[in-house]
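>>> Below is the structure, and that's it, no one-letter string:
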C-alpha cells in the first residue's frame, strides 16, 4: 500500500518568510498518510418501502429500529445480510415508477453515494411480474456498467415458470446492448424460507406457520461481504453456508426447481445433508466465456476503484517522463500487492501483471490533448487470461476502464 508524503506545517512562531532569511534553516519534514483501500462487500438496497431517506446501517446503528419501519420483504433481506457476515449497507426509499421498478430518481440517488459496490433490490422480485422485473434489472445492469465499479446481486421471480419468462424477457431487453453489460450482475435462485418476524404484507407469501418466503439477494450479499473479508475479493463467494434460513423454497409445484436456475444463468442455492444450505455457483449473467466469472468482474472493479483512489494525487502533475515513472511505480505497487496476496495467476510477478506508462503509450497527440495514458494488465486466476486496464489522466480528470480478454 503506497504512502504519500505531504508538506508539514511550519513550526509555531516561524513565518514562511523566515525560510529566505540569512542564517535561518528549516529541516524539511513530511507526514505519512496511508490511504485505506475502498471498502468492498457493501450493498445498497433499492426500493425499501417505509423509509423516507437514504439510510446507512452498520455496527453502530440501531438496525432493528430502522427495519421496524421497513415494509415488504426488504427487512428480511437486510437481516439476512447482517446474519451472513455483512457489516455495512445502504437503504434507499422506494421512489421509482412502480411499473418500471427502478426510475430515474432511484438512479440519481445512487449517484450521490460512493461507498458501496453491490446493488440489491429484493422487493422488486416480489412486486413486479417477470417482464417488468427483467426491464428493471436491465436498467440496474446498465447503470452498474456505466462506470464499471458496481455489481448487481439479482433475484428472479419465485416459480420456475416465472423464471423462464423472466429469462426470455431479460434476453430481449439486453439484445443490442454491449455483451459486457450482463457481466455486471449475478442472479440467485430459489427463494428462501425464513422465520417470520412481522405480519405479512401484500407482497409476502407464507411458507408455513411463522415462516415467510424471501428473495435470496440480501443473504447472498452478506456472503459476498464475509468472503471478501476472510478470503479476498478474488475468491468466489460460493460453497458458503447461508445462515438464518429454515429451508429453500420447495421443489415442485413450479417453485424452487434447481434446473430452472441453470437455464436462466442463475446461481443455484442447494441444501446438502449435514452441510446445510449453500450458494452453489459463482457466475455472472453473461454468456461470454471471458465474462462469466464473478471473481474476474469484481476483481477488475476493485482494482479500478483502488487505482482511481491512489492516482488521484497525480491528476494535476505536469505531464512529463517524471510523472510517467511515478504512475508506473504507483500502479506496479498495487498490482504487486495483489500478486503477493494470491489474487493473480503466474509463477512470477512478470507473468502475473504488467504496467506501461512511457513514450510509447503517451503519443505526441495524447500529450497535446493534456492526457497521460498508461496500460496495465493482470492475469486473474479465472478466467486465466490477461485482463486489460486502461488509465487516462487529463483535463483534471482520471478514468480507469477495464476489458477482459486480449
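Great, that's in hand. Note that the coordinates shown come from a computational prediction; the quantities given were computed from them, not determined experimentally.
>>> When you work out contacts or count neighbours from here on, use the C-alpha atoms and nothing else.
Fine.
>>> Can you name the helix or strand that residue 80 falls in?
helix 74-83 (DSSP states H and E).
>>> continuing past that helix, what's the next helix or strand?
Immediately after helix 74-83, counting by DSSP H and E, sits strand 88-93.
>>> Give me the angle between that next one and helix 74-83.
Strand 88-93 runs at 170 degrees relative to helix 74-83, counting by axes from the mean of the first three to the mean of the last three CA atoms, to 10 degrees.
>>> contact partners of strand 88-93?
The contact list for strand 88-93 (CA atoms under 8 Å, 6 or more residues apart in numbering) reads 42-59, 106, 109, 116.
>>> Which of those residues fall within helices?
106, 109 (DSSP state H).
>>> Give me the buried positions along the helix or strand residue 172 falls within.
Using DSSP H and E, residue 172 sits within helix 160-174. Of all the residues in helix 160-174, those buried under the rule 16 or more other CA atoms under 10 Å are 160-167, 169-170, 173-174.
>>> want to compare, so here's the second one:
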C-alpha cells in the first residue's frame, strides 16, 4: 500500500516478509448418527442437529444414557445352546425384537479406545408415544357396557433408514467432521443397511470429498459359511462399486466389556411371572421346603412388585440363586456384542494424535474387548484382505501375547494402487483440505507471478513440515513433493484471462509395510 506523502516528516511502511501459512485441519473428528434418550435441550430439538462433544459426560448431559432393553426367559425345546437348566428342562434368555439401540454403547467404545472430540446427530428418541383404544368400565355400574377411550402409551421406537439418512444430509453443512460412523445401520433390514452404507460412501466421496466412512459388516457376529449366505460375500455383492476408496470395513463384531454387570437385573425381564416360577422351582430343588426356602420365595415374589428396591433385591437374588446369575450373565453377554466401527474411529483418533494421520491405523490393540465374535485365522484373512472384487475387509484378530489387534489397513478399493490403504486416502484428504482452506486467502488476489510465488512458498513450507514428520517419502524434499503454479506450467494465457489459477501438487505419501518377507538361507561353514 502506497503512503500518502504530503506533510514533511517520517513515515513507517511495514511489509510482510513471509507468506501466509497452511494451517493443518483436524483429521480425527468422527460424526456419529443414531438414536438417543434425550432429543431436546433447553426447549430446542436435538433431532438432526449436529452437537460437538469431547467426553462421555458431555454425551450424558446432552443426550442421556442407553436404552433399557427387554428380554424374555423361555424354554429351549431343542436342548442346545441353552443358558441354564432347572428341573431337567433347558431355558434361554432372548432379547426382544426392537429392544436394542447401539449408539450409546458404541460411543462408550469410541472413548474407551482413544476417542476425543466428535459430533453426535440424534436421529430420534428411543421411545415414541402412540394412541391406543382401551375399554373403561364404570366403577359405579359394572353392568353398563364398557366405553372405549383413547390413551397415550409409550413404546420403543423403530430404527429407520430415512431417519438415519436425514442425519447424513444435515452433516453436509458441517465443516469439521472427518469421519462418518453409523453403528445402528446394522440394525436395519439387510436391504436398508446396504442402501444406507452406500449413502455414507456417497456423502464422503462425492458430496464432501473430505470424510471417510467406517462401515460394519451386516450380521458380522456370524462366522463365514462360504456359500450364498456368507456374510462377507453378501456385504461385497450388495455394497455397490462407487466411492469405495472413501471407506473401510471391519470384521468381525466384538464381544466387549462395555456393559457392566450392574446395568442389568430382573427389571429387564418382560415375563416376570415366568421368571418367578423358574426361580421358585430352583429354590425347591436346591433348598427344599423349609423355612429358609419360604423366606427366599418371599424375596423372589417381590420381583413382581413395581415399588421394590431393584438394586437391593437383585443383590439378594445374586447371592442365593445360580439361575438368576446365569440369566444376568446371558443378558450382559448379548448386550456386549457390538459392531466395531465406533471403536475403530477411536483407534483412528489415537493413532492420528500420537503418530499422525499418515500412520496406518493397524497393529493397534483394541480396548474394552474380551474377544472377537468370530475367530479369524491366517488362512481366513487371505480372502478378507485380497479378493478379485477388490473390496478388502479389515480383520480384527487375537494374537497370543499381543491381545486383540486391528489387523488390516485397506480401504474398500483394495485393487487400486492409488487408494488401497486407509492412511493414504486420509492423508490426501488432510493435505487437500488444509491447502484448500489456506488458498482461500488468495481468492480475488491478482493472478500474477508474485501471487504464484507466495502460494508456492506457502504450500512448500507446509509440505516440508509433513516430510520432516515422516508423512512423505524421499531423502530430500524435492523427492517427496513438487508444487507447480504458473503460466506455461499449470496455466495457459486463456486460464489467466478467465480468472483461473491452477496449482499442481505431487506427493509421495508413505505406505505401510503390509507384507514383510524375511528370507533365510543357510551358509556353508567357513574354514
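All right, it came through fine. Worth saying up front: this structure is predicted, and the values here are computed from it rather than measured.
>>> Can you pull the TM-score for these?
Superposed pair, TM-score by TM-score structural alignment, normalised by the length of the first structure: 0.78. Supporting alignment: 354 aligned residues with a CA RMSD of 3.2 Å.
>>> before we move on, the earlier item: okay, the helix holding residue 80 of the first structure sits on what stretch of the second structure?
Alignment note (TM-score structural alignment): helix 74-83 of the first structure is matched to residues 103-112 of the second structure.
>>> The matching stretch: average distance to aligned residues in the first structure?
Its matched residues in the first structure lie on average 1.1 Å from stretch 103-112 of the second structure after superposition (mean CA distance after the TM-score superposition for the first structure).
>>> Touching that stretch from outside, list them.
Contacts of stretch 103-112 of the second structure (CA under 8 Å, 6+ apart): 32-36, 55-56, 65-66, 182-184, 258-259, 338-339, 342-347, 367-368.
>>> Tell me which entries of those residues lie within helices.
Among the contacts of stretch 103-112 of the second structure, the residues falling in helices (DSSP H) are 56, 342-347.
>>> Tell me if I'm right that residue 136 of the second structure and residue 151 touch.
No - in this structure, residue 136 of the second structure is not within contact of residue 151 by CA atoms under 8 Å, at 10.8 Å.
>>> In the stretch 201-350 of the first structure, what residue spans correspond to helices?
Secondary structure of the stretch 201-350 of the first structure by DSSP state H, counting those that start in this stretch: the helices cover 217-231, 258-263, 294-311, 321-340, 349-352.
>>> Show me which of these has the highest average neighbour count.
When you average the neighbours per residue for each of those (mean count of other CA atoms under 10 Å), helix 217-231 leads with a mean of 24.
>>> tell me the SS of the equivalent of residue 250 of the second structure over in the first structure?
By TM-score structural alignment, residue 250 of the second structure lines up with residue 188 in the first structure. Assigned by DSSP: H, G, I helix; E, B strand; the rest coil, the conformation of residue 188 of the first structure is strand.
>>> who touches residue 188 of the first structure in this structure?
153-156, 216-217, 261, 266-269.
>>> Now it. Nearest residue, chain neighbours left out?
residue 267 (4.8 Å; CA to CA, 6 or more residues apart in numbering).
>>> how close does the residue nearest the centre of the second structure get to residue 503 of the second structure?
For the second structure, the residue nearest the mean C-alpha position is residue 342 (2.5 Å; CA atoms, centre = their mean). Note on residue 342 of the second structure: its distance to residue 503 of the second structure, by CA to CA, to the nearest Å, is 37 Å.
>>> ok, now residue 347 of the second structure?
Counting by CA to CA, the gap from residue 347 of the second structure to residue 503 of the second structure is 34 Å.
>>> Does residue 92 of the second structure fall in a helix, a strand, or a coil region?
Criterion first, three-state DSSP; result for residue 92 of the second structure: strand.
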